[in-house]
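Asks: predicted model follows, preceded by the sequence.
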Amino acid sequence: MAATHSHTFDEFVSEADAVPTDGWDFSWFEGRATEARPSWGYARAMGERLGRASAALDVQTGGGEVLNSAPRLPGLTVATEGWAPNVAKATRLLHPRGVVVVASPEDAPLPFADGAFDLVTSRHPVRADWVEIARVLRPGGTYFAQHVGPSSAYELVEHFTGPLPEESHNARHPDRERAGAEAAGLEIVDLRAERLRMEFFDIGAVVHFLKKVVWMVPGFTVDAYLPQLRSLHERIESEGPFVAHSSRHLFEARKPVS
């Protein structure tokens, strides 16, 4: 249900522009935006696998919220994160549970020994480095993750950027990721994809979303995109919620024993 905010454009934008963007807590969107969830229930399924693992790595953990949702964590659990505010937030959240949080750039090799983990997890990694994932997995170990798929929320993105080249629509395609995983020596156990409805009820939700999910419109600032924001605000006010569609896929891959 749409929120019944009676803000002006400037009030919506100012309010959203001031909200902190660290971590992966999306509670601020309550009543302002919705996104359908994939049918497979990633956090629950991740928690089940963590409960059976002996040594686990969560890659690009954000603020640690998803990892922390697991009822039980292995005795050895490590998380990596590249953005300093998220490193601090994840450390505060996860250290009490015995998790070691390692500051590691997203494009750097994983700072761990070969075969260090029997489970590697990740929710919405910027990019899956298949060679590194395969390297740090033990033989018989599993990579279990939820990825952002192709053309995710492009209805919204292209409002700000204009039409994107066809190649960008094919980026993150599950078939490409399957090929990358297999080239690194991993066996695909499960790969499922879904496209899910998103609704933005006010322009403040759009501003906060684009500031939080920074790769959607790189370099986004309110000032840089003021005309697009105003036109979208007017559209929402006159037509109702702006609808887009996110793209998600579930990935489970296994490192062969031999």
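Replies: Done, it's in.
Asks: can we go C-alpha only for contacts and neighbour counts from here?
Replies: OK.
Asks: tell me the contacts of the closest residue to residue 95 other than its chain neighbours?
Replies: Closest residue to residue 95 apart from its sequence neighbours, by C-alpha to C-alpha, 6 or more residues apart in numbering: residue 101 at 7.6 Å. Shown in contact with residue 101 (C-alpha atoms under 8 Å, 6 or more residues apart in numbering): 78-81, 87, 90-91, 94-95.
Asks: quick check: residue 101 is in a helix.
Replies: No. Counting by DSSP: H, G, I helix; E, B strand; the rest coil, residue 101 is not found in a helix; it is strand.
Asks: all helices of this protein, in order?
Replies: 9-17, 42-52, 65-68, 84-94, 130-136, 154-161, 166-170, 174-183, 203-212, 226-239 (DSSP state H).
Asks: what helices and strands are in contact with the shortest one?
Replies: Okay, so that is helix 65-68. helix 42-52, helix 84-94 (3 or more C-alpha pairs under 8 Å, 6 or more residues apart in numbering; DSSP states H and E).
Asks: buried stuff in the last one?
Replies: I take that to be helix 84-94. For helix 84-94, the buried set under the neighbour-count rule, 16 or more other C-alpha atoms under 10 Å, comprises 86-91, 93-94.
Asks: hold the first one in mind and look at this next one:
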Amino acid sequence: MDVRPRAFEDLVAEGVAVPTEGWDFSWFEGRASEERPSWGYARSMAERLAGTTAALDIQTGGGEVLGFALDTLADADADAADNADPRPLLTAATEGWPPNVAKATALLRPHGVAVVASEEDAPLPFADAAFDLVVSRHPVRAHWHEIARVLRPGGTYFAQHVGPSSVYELVEHFVGTQPDATRNARHPDRERAAAEAAGLDVVELRAERLRVEFYDIAAVVHFLRKVIWMVPDFSVEKYEDRLRALHKRIESEGPFAAHSTRHLFDARKPVT
């Protein structure tokens, strides 16, 4: 078996060729790894969805996390002695990137989910107090006043957010040391204050720092193409020198280690 290191050009070409739509990260298996938060967001989401009347998933991506949660509930329904369907009577999702809208629609339509094309910074296209549960996994930005507006009194926002300086060891390899204001833009204390300013009560806020490893430069290229806000102007051509340097480092030292940050929000709209 040929165990020689693969050429930089071949690995980069492979990373460029992988489609980027959706939030399915299965391609990274064997090429990168990331610790998962202890709270298990997708399964926790399924538990929150059970028995909910109306639910909204904001920035659903390709619908993978919501689809997993609804599949989990469907399996629970099949196993239940009373056959009571625990899924929400109404479920909607928003997404702004057209390729993801198409992917999410195909994935979630069998579950009866209405996927609405909506830009991430636009007002949510729903009436006031339309939902008793709003969920989101890794929103680009939480628009707290809109979240509070569409929640019914007593309703819940249950979400997993990307935290401050997430995977910044990798980011700063490409763009240099970032100012504190940029590094701390997603700090959970700031987001708590914003949620409370919008009229929500933060019931629980948990944060964790998790190890990430990249085993080859193809994984780095695909990651930066997929998670576009990490290095917004990323292209192989622009950052070829930094990519080559990181490729040599991985070959000589082993996987490149970074750390992701995540926080779990459980916030509720007061009953007035």
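Replies: Yes, it's here. Every value quoted in this text rests on a predicted model; they were computed, and no experiment measured them.
Asks: one step back: just put the helices and strands packed on helix 65-68 of the first structure in CSV and tack on distance to residue 207 of the first structure.
Replies: Listed next are these as CSV, based on distance: least, C-alpha to C-alpha, whole Å:
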stretch, distance to residue 207 of the first structure
helix 42-52, 26
helix 84-94, 19
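Asks: right, and those helices - which one's nearest residue 194 of the first structure?
Replies: helix 42-52 (12.6 Å; C-alpha to C-alpha).
Asks: could you dump the helices of the first structure into JSON lines with distance to residue 33 of the first structure added?
Replies: JSON lines is the format used below for those (distance: least, C-alpha to C-alpha, whole Å):
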{"stretch": "helix 9-17", "distance to residue 33 of the first structure": "13"}
{"stretch": "helix 42-52", "distance to residue 33 of the first structure": "21"}
{"stretch": "helix 65-68", "distance to residue 33 of the first structure": "20"}
{"stretch": "helix 84-94", "distance to residue 33 of the first structure": "23"}
{"stretch": "helix 130-136", "distance to residue 33 of the first structure": "33"}
{"stretch": "helix 154-161", "distance to residue 33 of the first structure": "13"}
{"stretch": "helix 166-170", "distance to residue 33 of the first structure": "24"}
{"stretch": "helix 174-183", "distance to residue 33 of the first structure": "27"}
{"stretch": "helix 203-212", "distance to residue 33 of the first structure": "6"}
{"stretch": "helix 226-239", "distance to residue 33 of the first structure": "12"}
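Asks: need the counterpart of residue 144 of the second structure in the first structure.
Replies: Under the alignment by TM-score structural alignment, residue 144 of the second structure pairs with residue 130 in the first structure.
Asks: hmm, I typed the wrong one, I wanted residue 217 of the second structure.
Replies: Counting by TM-score structural alignment, the partner of residue 217 of the second structure is residue 203.
Asks: next one: residue 57 of the second structure
Replies: Per TM-score structural alignment, residue 57 of the second structure is aligned with residue 58.
Asks: that match reaches residue 122, doesn't it?
Replies: Yes. Contact criterion C-alpha atoms under 8 Å: residue 58 of the first structure and residue 122 qualify, at 5.4 Å.
Asks: tell me which residues touch the closest residue to residue 59 of the second structure other than its chain neighbours, please.
Replies: Once flanking residues are discounted, residue 59 of the second structure sits nearest to residue 95: 4.6 Å by C-alpha to C-alpha, 6+ apart. Applying C-alpha under 8 Å, 6+ apart to residue 95 of the second structure gives the contacts 58-61, 101, 115-120.
Asks: same check, this time on residue 125 of the first structure
Replies: 59-60, 147-148.
Asks: follow-up on the earlier one: sort out which one of the contacts of residue 95 of the second structure lies nearest residue 76 of the second structure for me.
Replies: residue 60 (22.5 Å).
Asks: surely the closest one touches residue 137?
Replies: Yes. Residue 60 of the second structure is within contact range of residue 137, at 7.4 Å (criterion: C-alpha under 8 Å).
Asks: contacting residues for the nearest residue to residue 37 of the second structure once chain neighbours are set aside?
Replies: Leaving out its chain neighbours, the residue that sits closest to residue 37 of the second structure by C-alpha to C-alpha, 6+ apart is residue 208, at 6.6 Å. Residue 208 of the second structure sits next to 37, 261-263 when contact means C-alpha under 8 Å, 6+ apart.
Asks: could you list which of those residues belong to strands?
Replies: Among the contacts of residue 208 of the second structure, DSSP state E puts 261-263 in strands.
Asks: quick one: the match of residue 144 of the second structure from residue 244 of the first structure, how far?
Replies: Counting by C-alpha to C-alpha, to the nearest Å, the gap from residue 130 of the first structure to residue 244 of the first structure is 30 Å.
Asks: just give me the neighbour total for the residue nearest to residue 65 of the second structure when sequence neighbours are not counted.
Replies: The shortest distance from residue 65 of the second structure to any non-neighbouring residue, by C-alpha to C-alpha, 6+ apart, is to residue 42 (6.0 Å). For residue 42 of the second structure, the neighbour count with other C-alpha atoms under 10 Å is 20.
Asks: surely residue 42 of the second structure touches residue 67?
Replies: No. Counting by C-alpha under 8 Å, residue 42 of the second structure does not reach residue 67; the two are 9.4 Å apart.
Asks: quick revisit: just the buried residues of helix 84-94 of the first structure now: which is nearest residue 52 of the first structure?
Replies: Among these, residue 94 lies closest to residue 52 of the first structure (C-alpha to C-alpha), at 18.9 Å.
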